[in-house]
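3D, please:
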Amino acid sequence: MSIQSTVARGDLRAYEESVRLATPELVERLRDLLGAKLVAYLGSVGETRAVRQWADAHDGRTPSTEVVNRLRMAYRIAALLREKDSAAVVQAWFQGMNPRLDDVAPARLLREAELDEVGPQILAAARAFAAGG
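Have a look, this model is predicted:
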């Protein structure tokens, strides 16, 4: 089995999970993969307390639709990368300057740019990284 087909299967699985998860479970899994501080950064909030509240299904607090969409994309990417690497590597990938993204950190693009524009670029960079290139 080729590396490309393995990555494609992992990408499909990550996509399906990202759209099926309820927001609290999505936030909880993303927090487990990336840590509360990075999820708070991606969600444009200043405190990890908001992330805890989003993950608590009984709290009733949810992020905006725009933030949920960004978190879904972040989860899809993190889950894809986690199939090949440790959580520490995934966190470093999100935070590091990425040469495939004009030396901008994927987390920064996810937070600051239009998701429709940068989402496919970040996903392509993640696929390339997962494939070992």
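
Every contact and neighbour count from this point should use C-alpha atoms.
OK.

contacting residues around the spatially most central residue of the chain?
Geometric centre of the chain, nearest residue: Ala74, 1.6 Å, by Cα atoms, centre = their mean. Neighbouring residues of Ala74 by Cα atoms under 8 Å, 6 or more residues apart in numbering: Leu30, Leu110.

which parts of stretch 72-86 are buried?
72-84 (16 or more other Cα atoms under 10 Å).

where's that stretch relative to the chain centroid, distance-wise?
6 Å (Cα atoms, centre = their mean, to the nearest Å).

Could you do stretch 42-55 as well?
Distance, stretch centre to chain centre, for stretch 42-55: 15 Å (Cα atoms, centre = their mean).

again with stretch 64-81
When distances are taken as Cα atoms, centre = their mean, stretch 64-81 is centred 4 Å away from the chain's centroid.

ditto for stretch 39-59
For stretch 39-59, the distance to the chain centre is 14 Å (Cα atoms, centre = their mean).

And for stretch 54-61?
With Cα atoms, centre = their mean, you get 20 Å for stretch 54-61.

Please provide the structure for the following sequence as well, for comparison with the first:
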Amino acid sequence: MPSDTASSVARSVASAQRAHVTTVRMQISDIARFLQDNLGQRLTARIANISDPKQVGKWASGDTMPRPESEQRLRAALQVFQLIQDAESLYTARAWMIGMNPQLDDEAPAQCIADGRWRDVMVAARAYVDGG
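This next block holds a predicted model:
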């Protein structure tokens, strides 16, 4: 394996590990606030698979807690967002989350997370970070 490829893979693994640790350590209110600030309240609600965007604000303020299924989706979205942001930028991460993705049959990663396909989204995110 050429050293360029080895160092690229090492950076990718390190980015994935940082994204995982960040996601695990954050409280759900902080995750909801981050996603609301960076993706908007409506898109965050869609990711969480809920119909009332105002609920995201309640989660972000710590007034209420999401159901476990919504929390899983929010944590998955944050982990993917952090992985892309670490490799690229905040703006690229946002665009990646809302844009059509050829590895996801041209669906947006945010919608795929809402549909419960967060593993597929993480695979696509890692491929993107790895340059594929």
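
where does the TM-score land?
After superposition, the two chains reach a TM-score of 0.85 (TM-score structural alignment, normalised by the length of the second structure), with 127 aligned residues with a Cα RMSD of 1.7 Å.

hmm, back to that, show me what the residue nearest to the centre of the first structure lines up with in the second structure.
Counting by TM-score structural alignment, Ala74 of the first structure lines up with Ala77 in the second structure.

likewise Leu38 of the first structure?
With TM-score structural alignment as the criterion, Leu38 of the first structure lines up with Leu43 in the second structure.

With the first structure overlaid, report how far the one helix or strand that match maps to is off on average.
Taking DSSP states H and E as the criterion, Leu43 of the second structure maps to helix 41-48. Once fitted to the first structure, helix 41-48 of the second structure is off its aligned match by 1.6 Å on average (mean Cα distance after the TM-score superposition for the first structure).

packing partners for that helix?
Where contact means 3 or more Cα pairs under 8 Å, 6 or more residues apart in numbering; DSSP states H and E, helix 41-48 of the second structure is packed against helix 28-39, helix 54-61, helix 68-87, helix 109-114.

tell me the most buried of the ones you listed?
helix 109-114 (a mean of 24; mean count of other Cα atoms under 10 Å).

which bit of the first structure covers that one?
Aligned by TM-score structural alignment, helix 109-114 of the second structure falls on residues 106-111 of the first structure.

check the fit of that stretch onto the second structure and give the mean distance.
Per aligned residue, stretch 106-111 of the first structure averages 1.1 Å (mean Cα distance after the TM-score superposition for the first structure).

Identify the residues contacting that stretch?
So stretch 106-111 of the first structure is contacted by 41-44, 70, 74, 93-98, 118-119, 122 (Cα under 8 Å, 6+ apart).

Report the separation between the residue mapped onto Asp86 of the second structure from the first structure and Pro63 of the first structure.
Superposed on the first structure with TM-score structural alignment, Asp86 of the second structure falls opposite Glu83. Computed as Cα to Cα, to the nearest Å, the Glu83 of the first structure to Pro63 of the first structure distance reads 27 Å.

Asp32 of the first structure now?
Counting by Cα to Cα - Asp32 of the first structure and Pro63 of the first structure are separated by 18 Å.

So for the lengthiest helix in the second structure, what gets flagged as buried?
In the second structure, taking DSSP state H as the definition, the longest helix is helix 3-25. Buried residues in helix 3-25 of the second structure, counted by 16+ other Cα under 10 Å: Arg11, Ser12, Val13, Ser15, Ala16, Arg18, Ala19, His20, Thr22, Thr23.

Distance to Asp30 of the second structure for these - can I get that in JSON lines?
Rendered in JSON lines, the data for the buried residues of helix 3-25 of the second structure read as follows (distance: Cα to Cα, whole Å):
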{"residue": "Arg11", "distance to Asp30 of the second structure": "26"}
{"residue": "Ser12", "distance to Asp30 of the second structure": "25"}
{"residue": "Val13", "distance to Asp30 of the second structure": "24"}
{"residue": "Ser15", "distance to Asp30 of the second structure": "20"}
{"residue": "Ala16", "distance to Asp30 of the second structure": "20"}
{"residue": "Arg18", "distance to Asp30 of the second structure": "17"}
{"residue": "Ala19", "distance to Asp30 of the second structure": "15"}
{"residue": "His20", "distance to Asp30 of the second structure": "15"}
{"residue": "Thr22", "distance to Asp30 of the second structure": "11"}
{"residue": "Thr23", "distance to Asp30 of the second structure": "10"}
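
No further queries at this time; thank you.
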